[in-house]
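Undergrad: quick check, what structure comes out for this input:
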Amino acid sequence: MNRSGGGRIDAEPEARRPLDAIFAPRTVAVVGATEKAGSPGRAVLWNLISNPFGATIFPINPNRRNVLGIKAYKDVASVPDPVDLAIVATPAATVPGLISECVDAGVKGAVVISAGFREVGPDGLRLEHEVLERARRGRMRIIGPNCLGVMRPHSGMNASFAPRSPRAGSVGYISQSGALDMAVLDWSRKENVGFSAFVSVGSMLDVGWGDLIDYLGDDPHTKSIVLYMESIGDARAFLSASREVALTKPIIVLKAGRTDAAARVAATHTGALVGSDEVLEAAFRRVGVLRVDSIADVFDMADVLSKQPRPRGPRLAIVTNAGGPGVLATDALVEHGGALAEPSPDAIRALDLFLPEGWSRENPVDVLSDADAERFGKAVEVLAGDDAVDGLLTILTPQAVTDPTAVAGRLRKHAKVFGKPVLACWMGGESIEPGTALLNEAGVPTYPHPDAAARVFALMWRSSYNLQGLYETPTRPADDAAADSPRERAEAILAAVRAEGRTILTEAESKRILTLYDVATVPTTVVQTADEAATAAEGFGWPVAVKLNSTTITHKSDVGGVRLNLYDADAVRGAFRAVERSVEAHAGPGHFQGVGVQPMVQPEGGVEVLLGSSLDPEFGPVLLFGAGGRHVEVLGDRALGLPPLNTTLARRMMEQTRIFAALKGVRGQTSVDMAALERLLVRFSDLVVEQPWIKEIDVNPLFASPDRLIVLDARIIVHGPVIHAQDLPRTAIRPYPSQYTFPWTSKKGEALTIRPIRPEDEPLLVDFHATLSERSVSFRYFHAMKYSTRVAHERLTRICFIDYDREMALVADRKDPETGERKVLGVGRLSKIRGTDEAEFALLVSDQFQGRGLGSELLRRVLQVGRDEHVGRVRGDVLPENVEMLRVCEKIGFRLARDIDDGVVRAEMEL
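TA: Now for the predicted structure:
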């Protein structure tokens, strides 16, 4: 029996999406339309009627029979046609009631221009809550309040009070600052920058970054997305949408407020080090968003990333007819994170054949001042074909024998030939303008200064590097199906601490939790007397360390609570008494609860690193990795990341630090076991995700050497009694949904595990597709598809690297009892349809495992996921000849209907 098919998830989205009411309305009501000069209500109405875009416009004004010559209506309910979009430009106090009227009239979208909401204080915030509550009653979507409005230049719609409309182009622009928007509009017209959408979001009461990124991600006119951001809003929605869209359309952010003026009080080193802007940088890296520092950078990057391919690496080759500009470009390149390419010997030999004898024989490649168009072109052609080069920059300065226009014409054919970005710096005045025009027409971005061009390439590489990390297949855990989860045992330790009214775990308790998550810790024995300390020390062997054991003091060294390198029993007894006296003197007797005795770990041949976790008010738990030891704050060498991690993300996080070079080994030293360190970070990430009662963790130092990774000191802080379970912060990126993991036994008695897919499953899916017949493939995808196409990395990454908030894929995983080899035998997928409570399903089972009940079980599990994820209706398309799949759908309870136009059977079920 064939269990393939049951859903065409790659089909086109529905013609009308919820935000179409705002971006492509057929009818628009202007609430607050007036003829009063200088008012937003007049400006919005004038812009709508003076820029026809196919919609019918209805002014709403209870005191006038017409506005600007157009018949007016007293309220939205009086409008004779159904209204898609209401633009509200009335005093803030009137807006909640007007939104209620719009909901009652069936309006699906609103843009609230009005100011006087949260920006004015608590009363304004209360008004916002009223507006949102009333809008949700009718599932109305709102942009604003306190915004400039919305413009769609390609259609001509200008639903804003901006005095001029922007040019049509390919940049989707979203901003939180109306004042900046006006400046950007003026600047864009001078610079000839065009927009596919221009959206002022104001305070983002309802429609947020995630909604708009999703919408523009599907918009055919949008090639890149630009954000001016002041606050993040719904962090999970932003990250989820960005991660999906950034791979196909660049997302460039200009974020205000790089400095964190408000110092945060924290109990651990980690808490003190985590800053909100650093967290934002980490979040952007995690989802492939590029952050820049200026408006010019924003549009430079939007332009170049929409015209040129992203570089595969940081290595730039520079071809110039003047040495000085090449040096300037090199400095800027290296300073901003790029690298100077080292041309291969074959490339050098090829250049030798036509370059003058005095050429530089290195990069930058100086073709000399007498270079003509042919010499320039050949040099670029050689370097573009060199595997040691990831991108090219051509620099031309006007010379007596150089024709800038001819050189530009010669370079045009290399604009998009080699899959590598090509940039140009044409320096000069009027003489170079025809050449720059030719290059720009060909899609080669031009820059007036070499350092600016090199910096753009470095930013391109940063964008590319971030995206590569998203879809680089991580290594598989040793045994990802281990039944012995530490979650409950760790929860019990934390619950006992909280039951005592404590928020600080002792060092021993902290280490016990880390050990449960496979993070090795130095053995520690807690004792209450000096003689017990001496006995424990003798059991470990010499030297040992004695450290304060306290449920109230976080930093032991601050109260003299640490004694190191103790070589005999008398020294241990003396250290015990010295710690006790020091703690009592600094904090009082109630803060001393004995000491912990542990063997010393000598630092020779290893590196001390810091590992930690703290909370960010917008992104929830944040991970920290960096140089450890006593001078953590002084060194300031750290990188932040968002959990959950896999091995690829763990390595990328470490690569952000300077200590990473020492871990790999310097001056002949052996490298730390980097694969083991990656796995340790992944397990630490699992701890942070699975134990939400933990507020902060400080592991300092973690001793890393070629033969071991071991924690010497650790501290865990939990939330206090004022925090309830429903108030615990959640991760900004949804973690692996292990609750959807189930054991299952086939009709023939084979034991399988049905579980959500992981990025690490890509190799298993390659093998899985090798087991599929042409019939199964055609039934699933509705057409033939070659094996090589099905298993291409670029395709499988989109299948394995999913956002569990947006879709869920369940795989049937079987471990061979003899070889231990794992195989995927079936895949069921549920993909939510954005902006609705509906989802599509699809199913595919290996030919060798069909007829054993797996297809039916996968479909039942997929439907249960839909119920748990609050999906209202599930649907899928099945080919009529796929009778086995139709039988399964009918048995499970789907309603089947033949679609004559598409030639498929529609299967639908209400959940």
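Undergrad: use CA for all of it now, contacts and neighbours both
TA: Fine.
Undergrad: so A263 sits in a helix?
TA: No: read with DSSP: H, G, I helix; E, B strand; the rest coil, A263 is coil and lies in no helix.
Undergrad: and it, how far is that from L185?
TA: The gap separating A263 from L185 is 36 Å, by CA to CA, to the nearest Å.
Undergrad: between these two, which one's more packed in?
TA: Shown here are A263 and L185; by other CA atoms under 10 Å, L185 has more neighbours (21 against 8).
Undergrad: to compare against the first, here's the next sequence to fold:
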Amino acid sequence: MSRQRHPLDPLFMPRSIAVIGASRHPGKIGYTIVRNLLESGYKGRVYPVNPSAKEILGLKAYPSVLDIPDEVDMAVIAVPVGLVNRVAREAGEKGVKVLVVITAGFSEVGNKEAEEELVRIARQYGMRVLGPNIFGIAYTPIGMNATFGPSRIREGNIAFITQSGALGIALMGWTAMNELGMSAVVSVGNMADIDVVELSEWLADDPHTRVIAIYLEGLKPGTGKRFMERMREVTRKKPVIVIKAGRTRRGAAAVASHTGSLAGADTLYSAAFKQSGILRANTVEEMFDWARAFATQPLPRGRNTVIITNGGGVGVLATDAAETHGVPLLQPDEDLVARFRRVMPWFGSPKNPVDLSGQAGVDNYVGALRVAYESDKVDNIIVLYCQTAVLDPIDLAKAITDVAEEYRDKQKPLLVAMVGGIETFEAMKILNRKNIPAYPSPERAVSSLAAMLRYTWYREKTTRGTRTD
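TA: Model prediction:
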């Protein structure tokens, strides 16, 4: 690859990893990191470092990183805080390129001197530092899971950067359960050196990443202008979605005690995000809803949207959501009305929403989808389904995936919402596994398309050199 000279390549694509503080005991962080590296399919070399062990999980253990006979790109440090800087210096002497410092007990608890010393040591030896106070990093294209989170990460196109360790670990499991595919999961903690900006810049050029999602608690003082200028360049390449914690006075105080970051005035963050082209989500659910759409669907070429449904109620809810979020619904002309009418029961409605009625079968949905795909007037498609006795949701999901594949070259975003019982949940899993974003409510599907439209509008404006604020 032409990216080998990038300073963060050893972080995302290390050829070898030393785990300093590796443990023989299940349940220990140093044990879990080694196990995850082995179970995730990482093809590079793994070197456990523990002066009291000869072997860990079948791998030869070394007393010190200096005793490892080969080159080491990355050192994951999971030792008590009082030992971190000593082993960091040894890593520097070894020629390690990047430190992933798991250990807590630095600036987040007022121990700024130790954190500053860690950075000084790293700079002395030309190393970079991720952390401290983190759970690690995973990059699925090379099968690297250097975290103490869940071992299973579904491979995909979403990169997730998180300033919260516990939340990040929880969301690793949550994303796998919800069929969300990840390209990277990066815990940043105190951001003593490497921050969300540098990580985003690397991911913006990563061919395996289509969207960057960030849980952010705050920035370091004096970094706001740099954040805006450089993130503006990132969003010209890839969509960035941020959920910003610490919106309230008490929330901001909690942030300060958590990572030592400056939460700041929430209105300033909102303005910075808007000017940088960053999409601000209000909830974790919303952030990943939007990310799912960006990761799997082409960007909209236009704004005209058609809703296809078998239930009037969900159609109305989707219509309300479309108006709330600024998603334009196409007013079909006579020709398009006639085409929709031919594929539905006589008592259905060919207007928009296109209501196929509760008696709709798979053929009706397939016919309406084909009309929407083939019409040059339709840019975006939202399919809604309410569970009925006459139409099995799993049969519908399979049919939708077939039609979407048939019309892939049309490059039209397709989003689905299904409302019902356990069968609809299974149907949504089928769709999501086939990279068709499926949601349990119409509002979430509409909100996700709205985010795609806002980002497309922003990128078009900036490409033309037009101000967007």
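Undergrad: superposing both, give me the TM-score.
TA: Here the TM-score for the pair of chains, by TM-score structural alignment, normalised by the length of the second structure, is 0.85; 453 aligned residues with a CA RMSD of 3.1 Å.
Undergrad: correct me if wrong: P345 of the second structure contacts V354.
TA: No: using CA atoms under 8 Å, P345 of the second structure makes no contact with V354, being 11.6 Å away.
Undergrad: who has more neighbours out of these two?
TA: When neighbours are counted by other CA under 10 Å, P345 of the second structure and V354 differ, and V354 comes out ahead with 25 against 16.
Undergrad: and the more buried one, how close does it get to A271 of the second structure?
TA: 38 Å.
Undergrad: again, but for V46 of the second structure
TA: Taking CA to CA, one finds V46 of the second structure at 44 Å from A271 of the second structure.
Undergrad: now M144 of the second structure
TA: Distance from M144 of the second structure to A271 of the second structure, counting by CA to CA: 36 Å.
Undergrad: do R467 of the second structure as well
TA: Taking CA to CA, one finds R467 of the second structure at 14 Å from A271 of the second structure.
Undergrad: V46 and A271 of the second structure: which has the busier surroundings?
TA: With neighbours defined as other CA under 10 Å, V46 of the second structure and A271 compare such that V46 has more, 21 against 14.
Undergrad: surely A650 of the first structure forms part of a helix?
TA: Yes: A650 of the first structure forms part of a helix when assessed by three-state DSSP.
Undergrad: give the aligned equivalent of L663 of the first structure in the second structure.
TA: Here L663 of the first structure stays unmatched in the second structure, going by TM-score structural alignment.
Undergrad: ok, L663 of the first structure touching V609?
TA: No: with contact defined as CA under 8 Å, L663 of the first structure does not count as touching V609 (9.3 Å).
Undergrad: need the residues touching each of these two.
TA: A704 (CA atoms under 8 Å, 6 or more residues apart in numbering).
Undergrad: most residues in a single helix of the second structure, which one?
TA: helix 442-463 (DSSP state H).
Undergrad: from the rest of the structure, what touches that helix?
TA: 235-236, 239, 277, 279, 286, 289-290, 293-294, 299-300, 303, 314-315, 317-318, 321-322, 325-327, 382, 384, 415-418, 438-439, 467-468.
Undergrad: all strands of the stretch 251-400 of the second structure, in order?
TA: For the stretch 251-400 of the second structure, applying DSSP state E, counting those that start in this stretch gives strands covering 279-281, 305-309, 354-355, 380-386.
Undergrad: quick one: closest of the ones you listed to E423 of the second structure.
TA: For these, the distance to E423 of the second structure is smallest for strand 380-386, at 11.3 Å, taking CA to CA.
Undergrad: average distance between that closest one and the first structure?
TA: Superposed on the first structure, strand 380-386 of the second structure shows a mean distance to its aligned partners of 2.0 Å (mean CA distance after the TM-score superposition for the first structure).
Undergrad: which residue numbers in the first structure go with that strand?
TA: Against the first structure, strand 380-386 of the second structure falls on residues 391-397 (TM-score structural alignment).
Undergrad: so stretch 193-202 of the first structure aligns onto which residues of the second structure?
TA: Against the second structure, stretch 193-202 of the first structure falls on residues 180-189 (TM-score structural alignment).
Undergrad: first to last residue in that stretch, what's the distance?
TA: One end of stretch 180-189 of the second structure sits 23 Å from the other (CA to CA).
Undergrad: residues in contact with it?
TA: Residues outside stretch 180-189 of the second structure that contact it (CA under 8 Å, 6+ apart): 130-141, 153-165, 168, 172, 175, 194-196, 208-209, 259, 292, 432.
Undergrad: before we move on, what about stretch 26-42 of the first structure?
TA: By CA under 8 Å, 6+ apart, stretch 26-42 of the first structure touches 44-45, 54-61, 67-68, 75-76, 81-90, 113, 161.
Undergrad: can you check stretch 216-227 of the first structure too?
TA: Defining contact as CA under 8 Å, 6+ apart, one finds that stretch 216-227 of the first structure is touched by 154, 169-175, 195-197, 213, 245, 249-255, 298-299, 302-303, 305-306.
Undergrad: 7 Å instead?
TA: By CA atoms under 7 Å, 6 or more residues apart in numbering, the surrounding residues in contact with stretch 216-227 of the first structure are 170-175, 196, 245, 249-254, 298, 302, 306.
Undergrad: now do the same for T222 of the first structure: its match in the second structure.
TA: Match for T222 of the first structure (TM-score structural alignment): T209.
Undergrad: can you give me the neighbour number for K891 of the first structure?
TA: Residues within reach of K891 of the first structure, counting by other CA under 10 Å, total 10.
Undergrad: checking it next. Helix, strand or coil?
TA: Taking three-state DSSP, the label given to K891 of the first structure is helix.
Undergrad: measure it to F742 of the first structure for me?
TA: 22 Å.
Undergrad: related to what we said a few turns ago, among the contacts of stretch 26-42 of the first structure, the buried ones, what's the ChimeraX command?
TA: Per 16 or more other CA atoms under 10 Å, the buried members of those correspond to this ChimeraX selection:
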select :44,45,57,58,59,60,61,67,75,76,82,83,84,85,86,87,88,89,90,113,161
